[in-house]
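Novice: Need a 3D model of the following:
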Amino acid sequence: MVLKVDVKSIVLEADELKIRKDKGKPVNIKICDLIGCQSCDEQSNSLSSLFVTPPNIVIRYIAKGQNYKWTAETVEVMGSKEECEALKNEINKKLGQEKERPKKLAVFINPIGGSQNSVSVYSKVITPLFKAANISCDVMVSERPKHMIDLVSGFDTASVDGLVVVGGDGTLLEILNCLLTRVQKEAGLDYDQPTCKLKPLEVPIGIIPTGTGNGAASGLYGNKDVVTAVLHIIKGQTNYNNAQAIYSGGKLVSFSGGVCVAYGLFSDIIYHTDRNRWLKRARYVVVPINVLLFKRQRQFTAKVTLFPMEQNTDSKDGDTEAAGREEAAATEGIEAEFSSNLIGVASFGIDFLSAATDSKLDFVKAAQSGRQKDGFCLFINKHTSRTKFLTHFFQLMTLSRSAFEKDFLSTHSVHGYKVKVLSHDESPQANSEEAEINKMLDVDGELIEIVDEEYEVWNHMSIIKFYTCW
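Specialist: Predicted coordinates for the structure are as follows:
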């Protein structure tokens, strides 16, 4: 709904814009929640201007609703041109003093992710909001698989205030891997060593969720709403998130943006989903159901070594992270499980174990809790009946506490773990599809090949700076 007011009804104070209305309560808008103020286009040739007095300026601001959803609202201001221009200049002067707000952004768009409408969404929804906030953008659109890596690798991040990813978790993963690896190389760090304390990214990143999987956006903004994500970026506030780093064959093979690192059933689902692209978006429903209902669940035996998260380790200071990890690795008390009849091992950046309740999970609170801890949650699934597992799987969709309280599910809070697959219930033939699947690890919805079916995952605190007010 557009609010139409006279310029004389607006009072601009130090921290607030107050709008008096003829009827109803006044509207009070915090300066930090203003998007911008612009002059209206000339409408002298418009037929409507003969009957309706056009506004002189338009004020856009952020309204905050339920479930963390934000909207961009409009105030049309009429009155003398001089008073309106003076008000516009004062508003934009105050917004210019907001040091956190970005003035120039680099936007990386994946045009084929999700509903394949990212370019259209950017043009129709995102661009007008950035324009209203006086933010200029360098826009790059990927044209082929892995093209995003080339675009990011050749981009000078120092030339902008921040980066914006228009896509999903897979697009974010490509960009994070490229940027984080580049930063470590430039710093001369031996980043292939899990005990190496990594250098954080200095450039902030915003995610506008237009992909298939948008788990990272849910943790940052509380939902998967495009407008909400854009408004968080406009406000410019940032928070550092942790990242899981995955190592195999003596090398760093990938980072995770905090969504999921999984071996077994979940990587199987991703594998088969990726190979049924002819189903388009329907494959994300059809393939998982087919795997869960009709395919045999492969079982394996593995040695899972856990590095438990220390109690009372909530801290924003990651300076002792590497030293503590080395100490833990050198002491007794590391729990090693030789487990048979496993169907999956999965870790998550969101702190499900402490945040899950019998009601709907609050992603924002879970993400806030997780980023304060030198650790994450690890789930080890053992084989059970298909009926029990299906019940568990669909409970995971609601992320209620009951989903994690199963006798076939072992849960742990760790800051690192190692997995060595020892054997499978059926030995696949060389070069078969089954043999290929056994080498695959799911990282945020993307498949990564591991060496000798062995890998390890470690937490690195506060190394990714995201645009988020939460």
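
Novice: going forward, measure contacts between C-alpha atoms and count neighbours the same way
Specialist: Noted.

Novice: Helices along the stretch 1-150 of the chain, start to end?
Specialist: Taking DSSP state H, counting those that start in this stretch, the helices of the stretch 1-150 of the chain run over residues 81-96, 118-121, 127-132, 147-153.

Novice: next up, for comparison:
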Amino acid sequence: MREYLPTCNLEGIDGLVVMGGDGSFNQCVNGLFERSQKSANVDYNNPEAKLADTMLPIGHIPTGTGNLISGYCYGGCKDIETSILHIIRGKERKFGVTAVYDDSKWLGNCCILLGLGTLSDMVRYSESYRWIKTYRYLVVPAIYFSIKTVPQFKAKLTVKKRDGSVVFTEEELCDLLIANHETFDPNEYFGSKTWYDDENKIMKYHLSSRYNYWKNFMSKLLKGQNYVKPDFVEEIRAVSMKIEILESNMSKTSDGQIKLSLLIDGEYLDLITSALDFRLKEPLIRVFSSL
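Specialist: Below you'll find the model as predicted:
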């Protein structure tokens, strides 16, 4: 979908409708985003560029595994018929994305959640277990933490706050998660805030045992709103963040470059790099929503 949309014939098309999950929606967002920027002559590989709105609105019919994007589009609702009615009415709203760059090259946009480290590695590992559908969220973590080595990396972080202040740190982590504030938690943000009011939520997982990480993962998965963050998880807020990996037990190429699996909205992207740039962008993704 991401490769098809930038070049396909969209003449006479009023909107796109995606049947699938968050990964399918993300592919359509990125494919349409790339096409829209090229049409508007925007250099979208430049992190400082003023981006154009997507040229068509996108509707989501939640038939995937997670369907978290429905929380933004339809107020937390994941019902198929309700989603279709929102699309038929034809009303729209917009949300911002977190754009990812590698050496000033655009890699993709995140609508919900970005991950680098343990979670992204586990998602990559779980691809062979898709046949058990949602049960893989319970089965795969137990298998993964029994046989796999938890990724560990030392990184230099450059975090920019909403007020313009910049914080530099050097930390040892096993996971780094970036939640796009507009779509990740509809109960907290829906209808009450805009992109200009907040920052992305960043969770830094400091080094811990495999058992503690597994216990925390299952607690968050099962307890939902009653989840209590453990001591080795630190939460911060930012509008942008640069990360440079200094050392890592992750696999490397023959010339020493680090091989990364970057989690983007439930899917992973294999990279060979040691530096990434994450930036929260203004609302530009048009979606069908009556709310």
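
Novice: want to try TSV for the helices of the stretch 1-150 of the first structure, with mean neighbour count and distance to Lys295 of the first structure as columns?
Specialist: Shown next, in TSV, are the helices of the stretch 1-150 of the first structure (neighbours: other CA atoms under 10 Å; distance: least, CA to CA, whole Å):
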stretch	mean neighbour count	distance to Lys295 of the first structure
helix 81-96	16	57
helix 118-121	17	34
helix 127-132	17	45
helix 147-153	16	34
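
Novice: Tabulate those helices (JSON lines), appending distance to Gln368 of the first structure.
Specialist: Shown next, in JSON lines, are the helices of the stretch 1-150 of the first structure (distance: least, CA to CA, whole Å):
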{"stretch": "helix 81-96", "distance to Gln368 of the first structure": "27"}
{"stretch": "helix 118-121", "distance to Gln368 of the first structure": "28"}
{"stretch": "helix 127-132", "distance to Gln368 of the first structure": "27"}
{"stretch": "helix 147-153", "distance to Gln368 of the first structure": "28"}
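
Novice: Of all the ones you listed, which one is nearest Ala217 of the first structure?
Specialist: helix 118-121 (15.2 Å; CA to CA).

Novice: What range does the closest one cover in the second structure?
Specialist: Under the alignment (TM-score structural alignment), helix 118-121 of the first structure falls on nothing in the second structure.

Novice: List the residues that contact the residue positioned nearest the centre of the second structure.
Specialist: Nearest to the mean C-alpha position of the second structure, counting by CA atoms, centre = their mean, stands Leu113 at 2.8 Å. By CA atoms under 8 Å, 6 or more residues apart in numbering, Leu113 of the second structure lies in contact with 177-180, 184, 263-266.

Novice: The stretch 51-200 of the second structure: helices as residue ranges?
Specialist: For the stretch 51-200 of the second structure, the helices defined by DSSP H, counting those that start in this stretch cover 69-73, 80-89, 118-126, 136-147, 181-184, 186-189.

Novice: so the third one matches what in the first structure?
Specialist: Think helix 118-126 of the second structure. Counting by TM-score structural alignment, helix 118-126 of the second structure sits on residues 265-273 of the first structure.

Novice: for the counterpart of Ser339 of the first structure in the second structure, what are its contacts?
Specialist: Ser339 of the first structure maps onto Glu171 in the second structure, with residues paired by TM-score structural alignment. The neighbours of Glu171 of the second structure, taking CA under 8 Å, 6+ apart as the test, are 154-157.
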